[in-house]
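Novice: the sequence and its predicted three-dimensional model are supplied below.
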Amino acid sequence: MELVLGEARFTAHRTVEVTLDDGGSRTLRGDETVIDTGTRPLVPAIPGLADAGALTSDTLLRLDRLPESLVVIGGGPVGLEFADMFAAFGSRVSVTVPGPRLLPAEDEDIAEAVTAQLTASGVEVHTGRHVASVERDADGRAAVMLSDGTALMGDDVLVAVGRHPVTAGLNLAAAGVRTTETGFILVDEHLSTGVPHTWAAGDVAGSPQFTHVSLDDYRILKANLAGDFRSTRHRLIPHTTFLTPELARVGMTETEARAAGYDVRVAKLPVAAIPRARTTLETEGIWKAVVDRDTERILGVALLGAEAGETLTTVQTAMLADLPYTALRDMIITHPTMSEGLNLLFAALQD
């Protein structure tokens, strides 16, 4: 493999001109071309935000000091992970979102449980108001002004409202590659752009923005470049929001399942009911499962609690194997482990 460091732009199908980091340029042409340029944090056009030196999930990691106070704009997984982290470090943290609650992609009861957990950790949560402007005062502190006139003060401001694709400078039109209105590359289920021998993978291809999904995209491309026909269709993608404790989910939420027309049964279990949680004194959280009443198949679970990301894999495996929920309800699981809670969770299904 030859690694060429520089900025590339297409000049024709499967052909790029690279402005080299060390000067000069090169033209490269491949029998196959894969576009995998990823995404960057999105910084919205809020008055004063850029001038106030707002941080993103990239630049926050380069801080060489601990802010006494931090304002987080955005209530998704990334913003909440950093809010939880810096509260644990000792910063005073405020989170603001324009919608009615945090984590809008989760069921309301799960989002409420996460909000209670963050509030108990000292995070101040503001919902239902958008950010009108941001400015620095004479002492260098940032004032995040909300639409109702509330001012959230912080040494630093973190913007965590999503990411946008790195495609603007690629001159994709010269390659015949099409994008969505927001700049993500259009691909089919095989990660082909529709242009012969031209592919895209990872975040820039609109894949769910998780490292483990990019890994699977790689596996699919590796096979397809060798003449196989692997697909992204029907992928069961888990994800974990690394709070303390974690929120892990796979499959549908209850809201999604009902909207899709399923007749569902729902189970909830407080983590405090799991013996292992009591022995380790990690009793915060709630587990929730959604099951199709007709087929007894698991449609999805959300696990908020210690070791949730690890436990989730057991449920995901059962879903991939098309097992009924009773397989987990009745399975003999080592005592005491957090996975043993799956016996209790699926025994708690409501009619």
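Specialist: In hand now; what should we look at?

Novice: could you use CA atoms for every contact and neighbour count after this?
Specialist: OK.

Novice: how many residues are close by the nearest residue to Leu20 once chain neighbours are set aside?
Specialist: Of all residues not flanking Leu20 in the chain, Gly6 sits nearest, at 4.1 Å (C-alpha to C-alpha, 6 or more residues apart in numbering). Neighbourhood size, Gly6 [other C-alpha atoms under 10 Å]: 15.

Novice: contact partners for Gly6?
Specialist: 18-21 (C-alpha atoms under 8 Å, 6 or more residues apart in numbering).

Novice: repeat for Val266
Specialist: Residues near Val266 by C-alpha under 8 Å, 6+ apart: 254, 288-291, 349-351.

Novice: Gly122: which of the residues you listed is nearest?
Specialist: If you rank the contacts of Val266 by distance to Gly122 using C-alpha to C-alpha, Lys288 comes first, at 25.2 Å.

Novice: hmm, back to that, the contacts of Val266 in strands, which ones?
Specialist: Taking DSSP state E, the ones among the contacts of Val266 that sit in strands are 288-291.

Novice: now for the residues you listed: which two are most distant?
Specialist: Top of the distance list for the ones in strands among the contacts of Val266 (C-alpha to C-alpha): Lys288 and Val291, 10.2 Å.

Novice: which residues in the stretch 101-250 of the chain form strands?
Specialist: 124-126, 131-136, 142-146, 151-154, 156-159, 163-165, 198-200, 239-241, 246-251 (DSSP state E, counting those that start in this stretch).

Novice: second structure for comparison follows:
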Amino acid sequence: MEDIKVDLAVIGAGPAGQKAAIQAAKLGKSVLVIEKESRLGGACLNYGTIPSKTLREAILDLTGFRERSFYGVSKSREKAQVSINDLLFRLEKVLNQQGELIREQFASNNIRVLQGAASFRTVNVLEVMDEEGRGTYWIEAGRIIIATGSRPRNPGEVPFDEECILDSNRLLKLDRIPESMLVLGSGIIGSEYATMMAALGTKVTLIDRTDRPLRLLDSEIGKLFTEYSKEMGVDFQGGMTIDKIEKTPKGRARVTTKEGKCFEAETLFFALGRVANVETLGLDNIGLELTERGHLPVNPLFQTAWPNIFAVGDVIGAPALAATSMEQGRLAARNAFAARTHQFPEFFPFGVYTIPEISWIGATEDQLKEKGSQYEVGRAYYYEIARGSIAGDTKGLIKILFHRETREVLGVHILGTAAAELIHIAQVAMHFRARVDYFINNIFNYPTFAEGYRIAALNGLNKSLVPS
């Protein structure tokens, strides 16, 4: 048994916990990070964001997918017979590099890491059982930040295993590229993996109760994505309510719906939600209650009902993005020690790493219509951009929404190559309340996808009734 006293204890070493710990250390505070897993990085590094994006890049490279517009589908697939070992080699290398980077950052900032499961005994005291369950640590901390993240939802009636019926954690342990797959849930995670598997040649059926995938998208972008994913071979089955999920005697996955349909495939990927990791924290011991959705409620400073206990990242719910979780962690650490800080940004981008890539910031056209806003739309299709032809992506779209009278940029939506990078131009413009003219009056490198902003702005202003 060991007693440890620190200024800040951070529970969880994912993106939110990392940034919180490092920020507090930069403020001169003693910091302890408690992580129950053997590898640092949380779900983001080990099961979520980094693995899925690494696999996506490997698939695009190894299958020659980017060259399909030049050479056709069959020839691009012939260029590389992709094996699961090819994908896993790249994945393991990236995970090791990123994990080592986190350890180096903690070490350089004198942040101690303790592996074990933490639970509250009082509002200032944590009990930590080491990974083998043999030793107990008592942690006294002036401030505590909960950054325990989330995990895939696993309903008891779903017969998960390691080979046939999978969640996002189990999917990464597959020892083969399946011939066919059912994907339940057409949200971000489901749609990302559906398009990745289709790019590998897997026959994918995407099933959901909605009428199209990714309902959170601007409807025009969503419809384009649906069309392009269909061209890739993703069979979307909307308006379906799941009745039963089972494994057949032959070891295949079967789904029956209340609408009377039956689907069968070699594997099934269950992507219907995530749940916050709070069960083992001992929240009852300190009287912290959860929301109806199982998240920890916080105020704008990320404080819970106890002013010395903060919560950040997936454990507090939406937006549950790695990028926003990092900033939440940093701000929570500054707030915890009354350091000068700012409010959480009003505008921040969303990225969906499907094939093709999607990113957006600000309002959708649907939202502007609902509010009765006076707006105009400017569009630049990738076939209008020289870089699109060079890169073999002529199906993308940059869509700018701006106020018809003031010309202030209200939202930008991008589908296509480099969407998640390109969106940051819009982020800067919207942060400074720029007018759409900003995209016309600046010079962009040529040939780049970024010049699509100018094309879209000109397209929108040509339709606007406001004089230049």
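Specialist: Received it, and whenever you're ready, just let me know what you need. The shown structure was predicted, so the numbers you read here are calculated from the model rather than taken from an experiment.

Novice: could you measure from the counterpart of Thr253 of structure 1 in structure 2 over to Leu288 of structure 2?
Specialist: Alignment note: Thr253 of structure 1 maps to Thr364 in structure 2; criterion TM-score structural alignment. Using C-alpha to C-alpha, to the nearest Å, Thr364 of structure 2 is found at 36 Å from Leu288 of structure 2.

Novice: mind checking which of these two has more residues around it?
Specialist: Neighbour comparison, Thr364 of structure 2 and Leu288: the larger count goes to Thr364, with 22 against 15 (by other C-alpha under 10 Å).

Novice: grab the nearest non-local neighbour of the more buried one.
Specialist: Closest to Thr364 of structure 2 by C-alpha to C-alpha, 6+ apart is Asp218, at 4.9 Å.

Novice: go on, Ile111 of structure 2?
Specialist: Closest to Ile111 of structure 2 by C-alpha to C-alpha, 6+ apart is Val31, at 5.4 Å.

Novice: contacts for stretch 274-293 of structure 2?
Specialist: With contact meaning C-alpha under 8 Å, 6+ apart, stretch 274-293 of structure 2 is reached by 117-123, 148-153, 294-297, 304-305, 314-317.

Novice: which of the residues you listed are buried?
Specialist: 117-121, 123, 148-152, 294-297, 304-305, 314-317 (16 or more other C-alpha atoms under 10 Å).

Novice: could you tell me how many residues sit around the aligned residue in structure 2 for Arg26 of structure 1?
Specialist: In structure 2, the residue matched to Arg26 of structure 1 (TM-score structural alignment) is Tyr137. As a burial measure, Tyr137 of structure 2 scores 17 neighbours (other C-alpha under 10 Å).

Novice: mind listing what Tyr137 of structure 2 touches?
Specialist: Residues in contact with Tyr137 of structure 2 (C-alpha under 8 Å, 6+ apart) are 1-4, 127-130.

Novice: then Glu296 of structure 1?
Specialist: Neighbour list for Glu296 of structure 1: 324-326 [criterion: C-alpha under 8 Å, 6+ apart].

Novice: go again with 6 Å.
Specialist: Counting by C-alpha atoms under 6 Å, 6 or more residues apart in numbering, Glu296 of structure 1 makes contact with 324-325.

Novice: now do it against Asp217 of structure 1, distance only.
Specialist: With C-alpha to C-alpha as the criterion, Glu296 of structure 1 and Asp217 of structure 1 are 31 Å apart.

Novice: likewise Phe242 of structure 1?
Specialist: 23 Å.
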